[in-house]
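Asker: Need the 3D shape of this:
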Amino acid sequence: MGRNGLDWAHSLLRVARVYARLGGLCAVANPARAYPAVPAGPLLWRSGHPARQLRQRRPRRTAHRPPYVSLIRLPVHQHTVAKTKASMKSFNNDWPLVSIVSVNWNQEQLTREMLDSLSHVTYPNLEVILVDNGSTKGDASRLKAEFPHIRFLRLEENTGFAGGNNAGFRMANGKYVLLLNNDTLVDPHFLQPMVNTLECDPWVGVVSPKIYFVDHQNTVQYAGTSEIHPITSRGQKYGYRQRDGEQYAKSGVTGLANGACMLVRKRIIDTLGGLPEIYFLYYEEHDFTVQLQRHGYVAYYQADASIWHRGSSSTGRGSTLKAYFYHRNRLLFVRRNQRGMQYLLALAYLFGIAYPKAFLSYALSRQWAHIRAMASALGWHLSRADIRPINRMFVPTR
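Answerer: Prediction:
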């Protein structure tokens, strides 16, 4: 290489270093790939574990690369509005503490399997908090003896999904809190890409991984969603019940986090006061994500992390309990989050299309108990005239 070539290379190097100092270090297309990973050890799944057929992963290269190499090869996040010195932090060996919170209600065996899968996680700095939400079956305290490293909290009564998790949040000491359903099974390496995402981009408030069905390990349950529609109060689920493929391998900003597994900044939980307990069951993570977005953060789908989820294990698929809270909380979400013309259009859609459609479906299948549950859910709102829309004012919290 001639002298001119060397001068050109040195100039490019200086420009890249200046760009790194200005805060572009962590604003990469996939933050999880920009930093060294925890060396991947062997998969130590016990026999009978649904993820036992996973292939052995090759350890990722841990050699440090200069920041300007990543900057040259990877584009900048489109959603990153500002760069801060915090976004230039390099992990080195200083892993932030992650508090994993899971709630058990009458599901001792499922919770045991979840804790067993967590025991193989390679992330080096975490604590596990198990909340027994007033269980009336089994003895969840036996799990404490089987897994002595966990912190155990027993509540005297069932406070719902939101209340149980909030009790665990108050015990959490970590910089980040992972809300994890007790009917899940995790990949040993799932946590680090999610932590990397939050460490690299201060505008990301919550991260959810790719989620598969337990019974069909390569079938997607969650790969991101669209924004919640202001009228239907629902979002499109990307990849739901589809076979996994390249189209779901791209990480990025998403409309909603998934309540089965979401990693949240602890300071956001403290600011918002945790999950809204008025929902009790279903739609609370929707409301939480919307409030988080109103504070200027975004939700993120991390395709490099994966877990398996059964779904509806506590209530049962097609149960009247699920029907009651689903219909009640869908209207509750509208009352708390819509105003003006959008509020009127959302009510017109629910009472003109959604609820009549559900009623007709129950009637044709002779599910009279579900009709009574839906009527009871709507009747609940008649006694709650005090519910008002949440203040939409932007409140900067960084």
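Asker: From now on I want contacts and neighbour counts done on CA atoms only, so please keep to that.
Answerer: OK.
Asker: what number of residues lie near residue 111?
Answerer: Using other Cα atoms under 10 Å, residue 111 has 23 other residues around it.
Asker: wait, residue 233
Answerer: Neighbours of residue 233 using other Cα under 10 Å come to 19.
Asker: Quick check: it vs residue 317, distance?
Answerer: Residue 233 sits 21 Å away from residue 317, going by Cα to Cα, to the nearest Å.
Asker: Dead centre of the chain: give me the residue that sits there.
Answerer: residue 262 (2.1 Å; Cα atoms, centre = their mean).
Asker: all helices of the stretch 1-150 of the chain, in order?
Answerer: Along the stretch 1-150 of the chain, counting by DSSP state H, counting those that start in this stretch, helices occupy 3-19, 67-73, 108-118, 141-146.
Asker: before we move on, what about the stretch 251-398 of the chain?
Answerer: Counting by DSSP H, counting those that start in this stretch, the helices of the stretch 251-398 of the chain are 266-272, 284-294, 320-337, 340-349, 355-364, 368-382.
Asker: May I see the ones you listed arranged in a markdown table, with distance to residue 111 as well?
Answerer: Listed next are these as a markdown table, based on distance: least, Cα to Cα, whole Å:
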| stretch | distance to residue 111 |
| --- | --- |
| helix 266-272 | 24 |
| helix 284-294 | 21 |
| helix 320-337 | 20 |
| helix 340-349 | 38 |
| helix 355-364 | 33 |
| helix 368-382 | 29 |
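Asker: for those, which one sits closest to residue 157?
Answerer: helix 320-337 (17.2 Å; Cα to Cα).
Asker: what is the orientation angle of that closest one with helix 284-294?
Answerer: Per axes from the mean of the first three to the mean of the last three Cα atoms, to 10 degrees, the angle that helix 320-337 makes with helix 284-294 is 20 degrees.
Asker: run this one through as well so I can compare:
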Amino acid sequence: MRAPQLSVLLVSWNTREQTRQCLESLAATADPELDYEVVAVDNGSADGSADLLAHQPRVRLIRNERNTGFAAAVNQAYRQATGQLILLLNSDVRFHPGALSRMIDHLRERPEAAGVSPLYLNPDGTFQQHYVRLPSFTATIALVTAWRKLPGFRQALHTFQMRGEDFSRPRRLASGSCMLLRRDVLEPHQVFDETFPIYWNDAVLARRLGQAGHELWMIPDAVVTHSRGASCRLLGPTIRFRHLLGSLVEYLRLTQPRHRLVVFRAALFADHLAKRLCGRPVQLGLTDLRAALRGDVGPLPDGDIRDWVVLFSPTRWSADEHPAVLAQLAPGQRLLFVDPPTRRPRWRSRVTPIGSAAWHAVAPTALPLGDRLPLVNWVNRRIAASALRGWLDRQAGARLLRLDDEQARPVLGRLGEDELLPAGVRPQPLDRSSRG
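Answerer: Sure thing, here's the model as predicted:
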């Protein structure tokens, strides 16, 4: 059997609708005479993505029982691919007419080019800067700390992000979200270094290809729409940032002298301490921060990735009265029911499951009489929100905040919520295709 000209490597994790749109746009943009295959790896999705892929033409599906990470899944697909051209494709990418043909033509016209990426647009049609430029050491610190506000660090970050640069012409840039590569520039058994499960693997690939003298290009006349982060948003903030920071530490270990890694860790600890002292929210607790600074990204979530409806109620949970709240949940959602503060101080918090779709949260109460004194209520609610965010940050799924208790307004913005729901209104599932 003759090998196809092109192998498309597609990784899926709970992005069923985006995956469907991606494959439809791929079929529409491909020339009729193009012989291509799609090798898809589903990383244990719970939303029916694997079943969708199993019934798509040209798709060879590999089902993983668990979430192995993006890099490992790409390598898994690559080892099954047979094409001489390899297209790395995220499931949240949609091709515009002619985009794929233009990318293939670019490699035909430029034998020195190892790979090519398209121009990215956001779902609203605006330009999306989503390309790989290897960061300076100063830019890595600015990327993950408040030091970015200082002039030298701000300029380094803007340079890394290529703000204000011209993308109307072909550029020596690339993006792992949609990158067409010649197979002969890749290693025989892997595309990405699996030390970087989610983040920075494309930067490591670009660095390795650049060191070997290979050119990666971006061309503006091949256009795609990219929702950006459709799967990563489901990880939860703590898991997401720990992966970002832990992989960045590994990238610095790979590219920088040892003393700079010491400086980087000191800068992160100083930033963390300053935010704590100023009462600012931090993205990682101390235990997770220490692990990330060792390069330990931690496990990836599996299983349940339903959205959280976080309900602040003026009354405590009642087994007789409040199950009616569960009837208001839409499919694909979970309820976190939060009791109001007690009159007496209580320092321990507790979250317990109630069946398969609801959890009951008893948050700490720092000061007494919060139901009578507005300032005390404000303090108690903020402390409660901080405790609940610590718990939610370790859970996958988006957060929809609903305030049935008007005194709970101090929690706004403290839970990292994706959306504020009107009180008493039945929540509807989020359209994940709109999340960038």
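Asker: ok so, going back, reformat the helices of the stretch 251-398 of the first structure as CSV; add mean neighbour count.
Answerer: Listed next are the helices of the stretch 251-398 of the first structure as CSV, based on neighbours: other Cα atoms under 10 Å:
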stretch, mean neighbour count
helix 266-272, 16
helix 284-294, 20
helix 320-337, 20
helix 340-349, 15
helix 355-364, 14
helix 368-382, 17
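Asker: Need the three-state assignment for the residue lying closest to residue 43 of the second structure once chain neighbours are set aside.
Answerer: Leaving aside its chain neighbours, residue 43 of the second structure sits nearest to residue 67 (4.5 Å; criterion: Cα to Cα, 6 or more residues apart in numbering). The three-state label given to residue 67 of the second structure by DSSP: H, G, I helix; E, B strand; the rest coil is coil.
Asker: And residue 67 of the second structure, what's its match in the first structure?
Answerer: Residue pairing (TM-score structural alignment): residue 67 of the second structure is matched to residue 158 of the first structure.
Asker: measure residue 323 of the first structure to residue 220 of the first structure for me?
Answerer: Residue 323 of the first structure is 24 Å from residue 220 of the first structure, by Cα to Cα.
Asker: List the buried residues for stretch 199-207 of the first structure?
Answerer: 199-207 (16 or more other Cα atoms under 10 Å).
Asker: for stretch 167-182 of the first structure, that is, sorry about that
Answerer: 167-169, 172, 174, 176-182.
Asker: and the lengthiest strand in the second structure, how far out from the chain's middle?
Answerer: When the second structure is parsed with DSSP state E, its longest strand is strand 215-226. Relative to the centre of its chain, strand 215-226 of the second structure is centred 21 Å away, using Cα atoms, centre = their mean, to the nearest Å.
Asker: mean distance, it to its aligned residues in the first structure?
Answerer: Here the mean offset of strand 215-226 of the second structure against the first structure after fitting is 1.3 Å, by mean Cα distance after the TM-score superposition for the first structure.
Asker: Give me the range in the first structure that that strand lines up against.
Answerer: Going by TM-score structural alignment: strand 215-226 of the second structure matches residues 298-309.
Asker: and if you look at stretch 7-17 of the second structure?
Answerer: The aligned range for stretch 7-17 of the second structure in the first structure is 99-109, by TM-score structural alignment.
Asker: what kind of secondary structure is residue 400 of the second structure in?
Answerer: Three-state call for residue 400 of the second structure (three-state DSSP): strand.
Asker: which position in the first structure aligns with it?
Answerer: Using TM-score structural alignment, residue 400 of the second structure lines up with nothing in the first structure.
Asker: ok, residue 400 of the second structure touching residue 392?
Answerer: No. Using Cα atoms under 8 Å, residue 400 of the second structure makes no contact with residue 392, being 11.7 Å away.
Asker: Looking at the two, which one has more neighbours?
Answerer: More crowded of residue 400 of the second structure and residue 392, by other Cα under 10 Å: residue 400, with 24 against 21.
Asker: Okay, the more buried one and residue 335 of the second structure: tell me how far apart.
Answerer: 10 Å.
Asker: which neighbours do those two share?
Answerer: Shared contacts of residue 400 of the second structure and residue 335, defined by Cα atoms under 8 Å, 6 or more residues apart in numbering, comprise 308-310.
Asker: State the distance from the counterpart of residue 276 of the first structure in the second structure to residue 206 of the second structure.
Answerer: Structural alignment (TM-score structural alignment) places residue 276 of the first structure against residue 193 in the second structure. Relative to residue 206 of the second structure, residue 193 of the second structure is positioned 11 Å away (criterion: Cα to Cα).
Asker: Sticking with the closest residue to residue 97 of the first structure other than its chain neighbours, tell me its helix or strand.
Answerer: The shortest distance from residue 97 of the first structure to any non-neighbouring residue, by Cα to Cα, 6+ apart, is to residue 174 (4.6 Å). Per DSSP states H and E: residue 174 of the first structure is located in neither a helix nor a strand.
Asker: where along the second structure do the strands fall?
Answerer: Under DSSP E, the second structure gives strands at 6-12, 36-43, 59-64, 85-90, 93-95, 113-121, 178-182, 215-226, 307-312, 333-338, 350-354, 358-362, 399-403, 419-421.
Asker: Mind putting those into a markdown table with distance to residue 287 of the second structure?
Answerer: Listed next are the strands of the second structure as a markdown table, based on distance: least, Cα to Cα, whole Å:
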| stretch | distance to residue 287 of the second structure |
| --- | --- |
| strand 6-12 | 30 |
| strand 36-43 | 27 |
| strand 59-64 | 30 |
| strand 85-90 | 32 |
| strand 93-95 | 35 |
| strand 113-121 | 37 |
| strand 178-182 | 35 |
| strand 215-226 | 34 |
| strand 307-312 | 24 |
| strand 333-338 | 25 |
| strand 350-354 | 20 |
| strand 358-362 | 23 |
| strand 399-403 | 23 |
| strand 419-421 | 28 |
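Asker: Residue 170 of the second structure is nearest to which of the ones you listed?
Answerer: Short answer: strand 215-226, nearest of the strands of the second structure by Cα to Cα, at 4.5 Å.
Asker: Show me what the closest one packs onto, helices and strands only.
Answerer: On a contact count with 3 or more Cα pairs under 8 Å, 6 or more residues apart in numbering; DSSP states H and E, strand 215-226 of the second structure meets strand 93-95, helix 99-109, strand 113-121.
Asker: Thanks a lot, see you next time.
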